[in-house]
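Enquirer: build me a model from this:
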Amino acid sequence: METAYLFFWRRMLDTTFNYGAQVNYLADGTVQFEAPMMPPGKTIHAWTTTKDFEHNLQLAELPILTPGETYALVLNWEVKEDSVFCQIVFTDASGLEVGSEVFEDGKGTFTFPLTATAYEIRLKNMRHEQVVFHYGMIIPVSVYNHFDIAVDLNHALVTFRARKQTDQSQVLGITERSSLTKPLWLPQAARTIFVVAANAKQLLDPQWCQETAAFLKDEFDPAFGSLTVAYQVGRHLGHLRQALRAAFSKKIEK
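Expert: Take a look at the predicted model:
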């Protein structure tokens, strides 16, 4: 089973440039950032693997990666062309930099250095007017090359559709998202993988669960048989399970 990772911009400002900045947090996890007086070259926001829970309740925001493995990075943002770029900085156990990568459009592949133990993703300013950041994903390159990936934040749904349809199965994973970075477990040999990664507030809202179940049914292709539930992880899944059973009318298998 492969694992992809979905991450968001956290609400604390300790890793965000906040001198004269206006930062708006939207309900779906999107962040709007503006700092008209920000100098070029400064970091707008950073995500890190560093933990400092004892002093400031900071948890690691990025997943641990495997040295020598290649990954794809996808940042979903809305920015003016040539106004922002992304940098990944890799460090070793002593904190020394052992490499870096730059992605001008927020997308690309990188190989995690063999000597690295940590890394940081930075949004860097050139001459931005506004940054609208929706989400980021870190994906094993084997998954990235095999699937077309779509994210719908309103329904907390991530869809992976195989480019070469060698298998006709459709599977569903349901997982409760309680942190900024969420692993998305991807069963092997599936044509289409749906992952609902919702927070507790969404899962406790019956209307949201009904709307999400209806949206998932629209994405589902009945020509390829029933939808198999691969896993269910979380404490607050009751409303969503009920909504899915009603929407699919017994077309879901466990």
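
Enquirer: going by C-alpha atoms from here, please, whenever you check contacts or count neighbours.
Expert: Fine.

Enquirer: what about whatever helix or strand Leu172 lives in, distance to the chain center?
Expert: Leu172 belongs to strand 170-176 when assigned by DSSP states H and E. Computed by CA atoms, centre = their mean, to the nearest Å, the chain-centroid distance of strand 170-176 equals 15 Å.

Enquirer: and the nearest residue to Thr91 once chain neighbours are set aside, how many neighbours?
Expert: Closest residue in space to Thr91, ignoring its immediate chain neighbours: Glu97 at 4.3 Å, by CA to CA, 6 or more residues apart in numbering. The local packing of Glu97 (other CA atoms under 10 Å) involves 15 other residues.

Enquirer: cool, Ile252 as well?
Expert: 17.

Enquirer: ok, it - contacts?
Expert: By CA atoms under 8 Å, 6 or more residues apart in numbering, the contact set of Ile252 is 226-229, 245.

Enquirer: follow-up on the earlier one: what residues does the strand holding Leu172 touch?
Expert: 185, 187, 190-200, 203, 224-237.

Enquirer: that older thread, most neighbours out of the contacts of Ile252, which is it?
Expert: Within the contacts of Ile252, neighbour counts (other CA under 10 Å) peak at Leu227, which reaches 23 neighbours.

Enquirer: I'd like the structure of this one too, to check against the first:
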Amino acid sequence: MTTNIYLKNNFVFKVDWDMNNTTTYTYGAKIGSDVDTFSYSNPMMAQAVKIHTWYSQTSYTHQRFSPTLPLLKSGPNYTINSAYHAFPDKSIFTQIDFFNSYGQKIDNFITDSQQINFNFPDEATSYQINLVNASSQKLVFKSLLIFESTSDVTSYYFDVDRQLILSSNDTNKVVNISFNNCLNHLITMPRDLDINNTKVIVDPYLNFKMLDDILMNNKKELFDKIINYCKMLDSQMLNKKIIFSGYCLFDSVLAILISQLFPSSKVNVCLNFEKLLRLEKELSSSSIEMLLNMISEMYSNEKMG
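Expert: As a prediction, the model looks like this:
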């Protein structure tokens, strides 16, 4: 059975594993990274030791690094989704510590669940998230997602089983498929859409570096979740032609890439697409040229059709 968590807002904050050594327990550790994952192995590490810590508040003078967690407020419900694989299973705990304005810890909780729902304490002004060792042999980490959640039905929900953010509309009316914008650690979903005929599909773990890897190394498996969902939609669309639409640069690039796997589809990209694409620093020049050639070929095919 699918579990849905509704988003109160149209944005999600993504937290990556920052590479600052002062926040990671490195003694005896074997550490590696790939385009979409961070691996950590330390079989001799004692239990209950913190492997890694993220902070919402720091003193750069003393700690020499900046906060990596968003500021939260008391009252709303929050959800943290942790995307990682621990070996063996359940060998990593997540501990959240809450602090008051004097830096005193006022509350905390610890869990082995990767789906955490909580309220920010009234007296708290900052917090820390820790990954804690519980006899882990290896950890392969993607990201943490933090968003404000609600029990009400809203425009978007997080599908826990698929690990996708989806719009809540009836898929039988869908003509357009759109995606999300990605700006640093902030993932935003479109606000002003014709929600009746546009389905928004968001893989919150994708970013520009992964899109570059898809283009340069043909790693289409990196967006398998979106592809599989699009195929499911395509089978329900009663022979309608899919229109993949982008409203910003990131979703436009996704629209182009995914449309390649749906030969009869059409693509709409954002205004000033070529200009924005040439200015994007996280895409290689080769990837940019490939995308420009793809969109040029699409336009040529439309004219010929």
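
Enquirer: any idea what the TM-score comes out to?
Expert: Superposed pair, TM-score by TM-score structural alignment, normalised by the length of structure 1: 0.74. Supporting alignment: 241 aligned residues with a CA RMSD of 3.8 Å.

Enquirer: of the contacts of strand 170-176 of structure 1, grab the buried ones for ChimeraX.
Expert: Typed into ChimeraX, the line below selects the buried ones among the contacts of strand 170-176 of structure 1, using 16 or more other CA atoms under 10 Å:
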select :185,187,190,191,192,193,194,195,196,197,198,199,203,226,227,228,229,230,234,236,237
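
Enquirer: circling back to that earlier point, I'd like the next helix or strand past the strand holding Leu172 of structure 1.
Expert: That would be, after strand 170-176 of structure 1 and using DSSP H and E, strand 181-186.

Enquirer: next, the angle strand 170-176 makes with that next one.
Expert: Going by axes from the mean of the first three to the mean of the last three CA atoms, to 10 degrees, strand 181-186 of structure 1 is angled at 160 degrees with respect to strand 170-176.

Enquirer: need the contact list for Met290 of structure 2.
Expert: Leu215.

Enquirer: tell me the secondary structure of it, please.
Expert: Three-state call for Met290 of structure 2 (DSSP: H, G, I helix; E, B strand; the rest coil): helix.

Enquirer: count the neighbours of the equivalent of Ile165 of structure 2 over in structure 1 for me.
Expert: Here Ile165 of structure 2 is matched to Phe160 in structure 1, going by TM-score structural alignment. Using other CA under 10 Å, Phe160 of structure 1 has 22 neighbouring residues.

Enquirer: go ahead and confirm Phe160 of structure 1 touches Ala190.
Expert: No: counting by CA atoms under 8 Å, Ala190 is not a contact partner of Phe160 of structure 1; they are 9.2 Å apart.

Enquirer: what touches both of the two?
Expert: Joint contacts of Phe160 of structure 1 and Ala190 (CA under 8 Å, 6+ apart) do not exist.

Enquirer: can you give me the end-to-end span of stretch 86-100 of structure 1?
Expert: Start and end residues of stretch 86-100 of structure 1 are separated by 11 Å (CA to CA, to the nearest Å).

Enquirer: er, stretch 6-23 of structure 1 actually
Expert: One end of stretch 6-23 of structure 1 to the other measures 21 Å (CA to CA).

Enquirer: so stretch 8-19 of structure 1 matches what in structure 2?
Expert: Under TM-score structural alignment, stretch 8-19 of structure 1 corresponds to residues 16-27 of structure 2.

Enquirer: residue in structure 1 matching Val200 of structure 2?
Expert: Alignment note (TM-score structural alignment): Val200 of structure 2 maps to Ile193 of structure 1.

Enquirer: helix or strand for that match, which one?
Expert: Using DSSP H and E, the element containing Ile193 of structure 1 is strand 192-198.

Enquirer: residues touching that strand, excluding its own?
Expert: 155-162, 168-177, 182, 184, 186-187.

Enquirer: with stretch 24-35 of structure 1 instead?
Expert: With CA under 8 Å, 6+ apart, stretch 24-35 of structure 1 has contacts from 8-9, 11, 18-23, 128-135, 153-154.

Enquirer: can you tell me how far Leu69 of structure 2 is from Phe223 of structure 2?
Expert: From Leu69 of structure 2 across to Phe223 of structure 2, the span is 26 Å (CA to CA).

Enquirer: of these two, who's got more company?
Expert: Leu69 (21 against 18).

Enquirer: what does the more buried one align to in structure 1?
Expert: With TM-score structural alignment as the criterion, the equivalent of Leu69 of structure 2 in structure 1 is Leu62.
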